[in-house]
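>>> Sequence plus the predicted model coming up.
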Amino acid sequence: MEFSVEEETLQEKCVNLGTPQDLDGAGFYQDGDLIIGALINVHNMAVTPELSFTRRAELPPCLGFQDRSVRWTQAVVFAVEEINRSPSLLPGVRLGYHIMDSCSRYPHSLMAAMSMISGGNKTCGIIRPAKVLIGDSSSTQSILLSRTLSPLQIAVISYLASCPCLSNRQKYPNFFRTIPSDAYQARTMAQMAKRFGWTWVGAVVADNDYGREAVQVFEEEIKGTGICLAFFHTLHRDQLAKDAARAAATVQASSARVILVFSWYVDVEVFLLELIRRNVTERLFLASESWSTSYYLLANPQLYTIAKGTLGVALRSVPIPGFGEHLQQMNPARYPDDEFLRTLWENTFGCSLPKSSSKAIQKVLPPCSGRESLEGVQSLFTDTSHLTVSYNIYLAVYAVAHALHSLLACTPQNNSDPTIKPKCSSPDNITPAQLLQHIGQVHFTTQLGEEFYFQDGSIPPVYSLVNWQRAPDGSFQYVSIGRVDGNQLIINESAISWPGYPGKMPVSVCTSECPPGTRKAIKKGLPVCCFDCLPCTEGEISNSTGSIKCYRCPLEFWSNSFRNECVPRETEFLSVRETMGITLISVAVSGTIITATVAVIFLHHKSTPIVKANNSELSFLLLLSLKLCFLCSLVFVGQPSLWSCRLQQAAFGISFVLCISCILVKTIVVLVAFQSTRPGSSALIKWFGPGQQRGSVLVFTSVQVVICAIWLYVSPPSPRRNFGIHGSKVILECTVGSVVGFACVLGYVGFLAAVCFLLAFFARKLPDNFNEAKFITFSMLIFCAVWIAFVPAYVSSPGKYSVAVEIFAILASSFGLLFCIFVPKCYIILLKPENNTKKFLMGKA
């Protein structure tokens, strides 16, 4: 009775699990001492479930059968059979497998996994539970599986889940994978962007952990490199058309010409077709490994225009010895329980097998035996030219086998003791936790001589770089243009075919790089890739493209007109070759000649009364001093030197003091002569005779000589290079040395001039026909006006113009003295000789 109850219970279970929503029929099973479970996404989508809740919820059927995924299932079969035949790996232990369809959906994947680890049922027959799981293809589904199976300590080995998040051993201690983390893939794309100068990159990714994590790693990698993410859009499978349209609109409006695409190839196709519909061209796509080698996309002629030039990161292709022959020998008669193979067979040969799952197909298609040969058939199933995912699955099975080999303490075949036969301990009591521990420690050498081991649950990064190009026959193909080995990026740029016409590398920037002579200025509120190019200021340059700052030129140099090079500064001084210098020299020489001419006239008429008046010796001394005043201006012209700087001010100060002293003594002589005509004043003329006059001139001049000597001794003028007046020019000028000394020289000249002016002013109305004091007054008035105006003009004039102002003041005041004092006398001498008599000169006005 007890037995009947158990049988009845078992039959009741068979009825429940045999309902249409049960997943056990969507796969196949091979018994063994230890079962390896495998989740393969043979279908890539499912019908949207009915959520009316009016009846019991059921898993919707899977759609979108994929021929290449059947090849993935056979990679499990081939690897298990190969290991079972091996005398050195797991001798005496027979592996089995349980392969089910994940349908690329979470509910299907989770239910299939739970079915495999619990044993499930196969036409109401009890099967062994799987103690390790190979799968799933999606990162999000792998996260779900790892978290669900982690408490049970069941190892999950994915062949295609590449999310960087899965490398976190704290969160996912039971997760392993035979594919590198996307962190390396995203870093590779960031390195490519740096290498080709793409600073404005868009991103369109799957709306799951696979896509979002990849973008996150990409953003972290480009920090501080000047590369920015122009936009970021996600593609969700359940609203793919809407998301693809929104992403395509953004791509169309954006100036980004390089688009990062991390998504499944089915989603990518919808997105690319939407771009074609919008007539968006000349975009370069950076493809993730999930679609960079997709034969499905390459075979679609509609994508030729939009996808040409795509650069992709691809899983490396590794041949599996004997796998091609295994696939060609496959047939449903050999594996009658393989539902995937049956569907593939019917699709490939266009026939219906006996006991086909679809009665409609049996009626429409002709029947076939299931023993047809695949030799010569060209399909994705039999194509082993580029084995990537299949090899990852193959490695996952071998990783489990080597872990078991270590766990079971199997005796090696080449043991030195011939009496010991290769064998392993019994696998009956192995727990998933024990197997999990040994998988993490697995380390073996593949048939191709490569070392295999897990590093934080992943394998070291090895990728191929591919480029989508047109083949000679017009078809589309991907061509290897480089590889990634660890952190090393190797690209053959000459082999790349770029999109658009004439096939030049695209430029993808928010703002074109600033040319030399400008610097970047970040626009407020925009990414650092969007900037203005501001010209460098005077004296600064930037000599490279994309400079973030301008650099100050060395002191002796200045920026050129393009602000991209420092050139030696132009030297500026009052040169004898420039117009202003020539003009001032000409005026000075003219003044000297005129003064000399006047001296000749006076010398020729030295015996006439007008020359003798007021001591002719003073007149000749005055003419000599005027000549020195004109000549001293010549010292100011030309490149300053140590001796010219010292001579300039001393010659100027002494010459003018000598000149003013002569005029002052002449003025005093006029006053003394007038006073001597008064009663009791005859002794004045004796006390101020010729000797006293010469002595006075000497004393007045000696004071200036002493001032200049002290100035030149204590702090003499010296030449200097002035960089602060004109940026592009170096002003060669003379410093005054001591400002006090320079002020004393000018002040003493001014003091004598002021005294002379006052005395002449008082004597201007003396009742002589020829009153020289009147002309001296005019000359002193001009002299004082010139030098009063000189001070502000000299201070405000830059560079060589300050020198020109001083020369002009010297010449103007010298001509004023010459003309006011000597022209009236020359007029009488030359034009009015009849007035050149003592009687006339002494006559009353």
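Structure's in. What do you need? Numbering: from 1, shown residues only.

>>> switch to C-alpha atoms for all contacts and neighbour counts from now on
OK.

>>> separation between Leu465 and Val268?
19 Å (Cα to Cα, to the nearest Å).

>>> and what of Ser109?
For Ser109, the distance to Val268 - Cα to Cα - is 23 Å.

>>> what about these two, which has more around it?
Between Ser109 and Val268, counted using other Cα atoms under 10 Å, Ser109 has the larger neighbour count: 27 against 23.

>>> hang on, the more buried one in a helix?
Yes. Counting by DSSP: H, G, I helix; E, B strand; the rest coil, one finds Ser109 located in a helix.

>>> Surely it and Asp101 touch.
Yes. With contact defined as Cα atoms under 8 Å, Ser109 reaches Asp101; the gap is 7.4 Å.

>>> which neighbours do these two share?
Leu39 (Cα atoms under 8 Å, 6 or more residues apart in numbering).

>>> can you point me to the longest helix in this protein?
helix 642-676 (DSSP state H).

>>> In that helix, which residues are buried?
Within helix 642-676, the residues that qualify as buried by neighbour count (16 or more other Cα atoms under 10 Å) are 644-674, 676.

>>> second one coming, line it up with the first:
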Amino acid sequence: MNRTHNAVFAVAHALHQMKNCVPGKGPFKNGSCADIYNHRPWQLLHYIRNIDFNNTAGKRIYFDENGDVPQSVEILNWQLFPNGSNQYVSIGSFDFGSLNGEGLSIQLNKILWNGGHSQVPSSVCSDPCPKGYRRAAIQGQKICCFDCLPCSEGEILNPNDDSKCLKCPEDKWPDSRKEECLPKPIQFLSYEETLGSVLACISVLFCLLTFSVFCLFIIKRNTPIVKANNRDLSYLLLISLMFGFMCSLAFIGRPNRIMCMIRQVMFAVIFSLCVSTILAKTITVVMIFRATNPDSKLKKLVGLRIPIYIVPVCTMVQIILCIVWLTTDAPFAEFNMAAEIGIIVIECNEGSRVLFVSVLGYMGLLASVSLFVAFLARKLPDTFNETKFITFSMLVFASVWVTFIPAYLSTKGKQTVAVEIFAILSSSAGCLFCIFSPKCYIILLHPEMNSRQYITGRNARNQGIQ
């Protein structure tokens, strides 16, 4: 009824303005006016769109630029009570004529939602997905219904489309919330961490222990226990063991191209020198003992000092292999991004696998020959029983490097380098203790046994028993 009243008044005001139009000042062509008794509909519409008056209730009536009547509406809430009654309750209003949305007024405390609850119900099918999860549409359901699936490993949520995940670049990894790709941390065995510092300390301690044995042999160089089985070869073996312990330090620290080449070549040459020295010592014992037999043909070879040439020849072969390795396909540092999840491991790539295996295989061949010769000479008289200790040292050496292979292949990252250092230290320590600890025991604790008379007498007793 109120709208009809306003409509009649709007038409009346439009006709009144049309009647009061002054010719020459009208709104139409050449200032003409419309004939109130014979006008066109569009002429009346012109006046209706431009009315502006207050109705009998004092409310302003006008049309906006779109031809709409700005009005105010009352917002009602239909409320159902537990006793079965219901009623409409005014909870606010909206004035279309207000600017900047200020015409909306709602009293939230008066709203009663379905079920008699005053709290606003959740109007969603599925809750928003947490960080790091993407939306996955449920087949046969509306778009607002979805499952939340975690982004796969190495992926973050697409910031422009929460239904997709983006894979991080190879050198980056998602943060804990899978919102951003962060640079992967770089890992290598360093001196600053506990493992690296412990291995370095062990290496230095063993080197100092070997140097102490070397000094002891220098001081006691004229005693029978030191002169037995070639004193010079014992010196050379101790020196090579010292360098063997120290070369493990080259495996600690950030790898680069130079260090990768140095540490592998140093390790190969030093251990070849060490094993070839042990081989020369073993052959020396065998030749000297066999030459004591009147019918032996080795008497002529003893004077040639053939074992002395074994060390440079065997070591030179390894040096040649290393030179070929370095000139054809040398080791180099590389960033391994697949070794460990979320970490970049800086490690040494061995370059040519064939030459790397050849270098290791040559060391294994020298160790096998030394073990074989020492094993054959294990029944020599006690005066020359160093072959027994050489046999034990080569058994330790072989055991360490045989167990090293599966351990090396089953570890990743910096643990691989730690396993290799442990193998170097263990095999070197085995040679040091098995070969030199019996001699140090006699020199330090039983000096009475370190005499020509004792050794000669023991040798005579052993030959008498035989």
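Good, I have the coordinates. For clarity, every value in this text was computed on a predicted model and none was experimentally measured.

>>> measure the residue nearest the centre of structure 2 to Ser410 of structure 2 for me?
With distances taken as Cα atoms, centre = their mean, Ile343 lies nearest the centre of structure 2, 1.3 Å away. Note on Ile343 of structure 2: its distance to Ser410 of structure 2, by Cα to Cα, is 18 Å.

>>> Could you do Leu76 of structure 2 as well?
As judged by Cα to Cα, Leu76 of structure 2 and Ser410 of structure 2 stand 74 Å apart.

>>> more neighbours, those two?
With neighbours defined as other Cα under 10 Å, Leu76 of structure 2 and Ser410 compare such that Leu76 has more, 14 against 10.

>>> Now name the helix or strand holding the more buried one.
Taking DSSP states H and E as the criterion, Leu76 of structure 2 maps to strand 72-80.

>>> quick one: buried residues of the helix or strand that that strand is followed by?
Note on strand 72-80 of structure 2: by DSSP H and E, the next helix or strand toward the C-terminus is strand 86-95. Neighbour-count burial for strand 86-95 of structure 2, counted by 16+ other Cα under 10 Å, picks out Ile91, Gly92, Ser93, Phe94, Asp95.

>>> try stretch 133-147 of structure 2
For stretch 133-147 of structure 2, a neighbour-count test (16+ other Cα under 10 Å) marks Tyr133, Arg134, Arg135, Ala136, Cys145, Phe146, Asp147 as buried.

>>> Over to stretch 169-189 of structure 2?
171-175, 178-181, 183-184, 187-189.

>>> before we move on, what about stretch 382-400 of structure 1?
Under 16+ other Cα under 10 Å, the buried positions of stretch 382-400 of structure 1 are 382, 384, 387-400.

>>> so of those, which ones are in helices?
Among the buried residues of stretch 382-400 of structure 1, the members found in helices (DSSP H) are Val389, Ser390, Tyr391, Asn392, Ile393, Tyr394, Leu395, Ala396, Val397, Tyr398, Ala399, Val400.

>>> my read: the second one touches Val70, true?
When you say that, I think you mean Ser390 of structure 1. No. Using Cα under 8 Å, Ser390 of structure 1 is not in contact with Val70; the gap is 9.9 Å.

>>> what does stretch 345-352 of structure 2 correspond to over in structure 1?
Using TM-score structural alignment, stretch 345-352 of structure 2 lines up with residues 731-738 of structure 1.

>>> next one: stretch 210-223 of structure 2
With TM-score structural alignment as the criterion, stretch 210-223 of structure 2 aligns to 595-608.

>>> Good, we can wrap up now.
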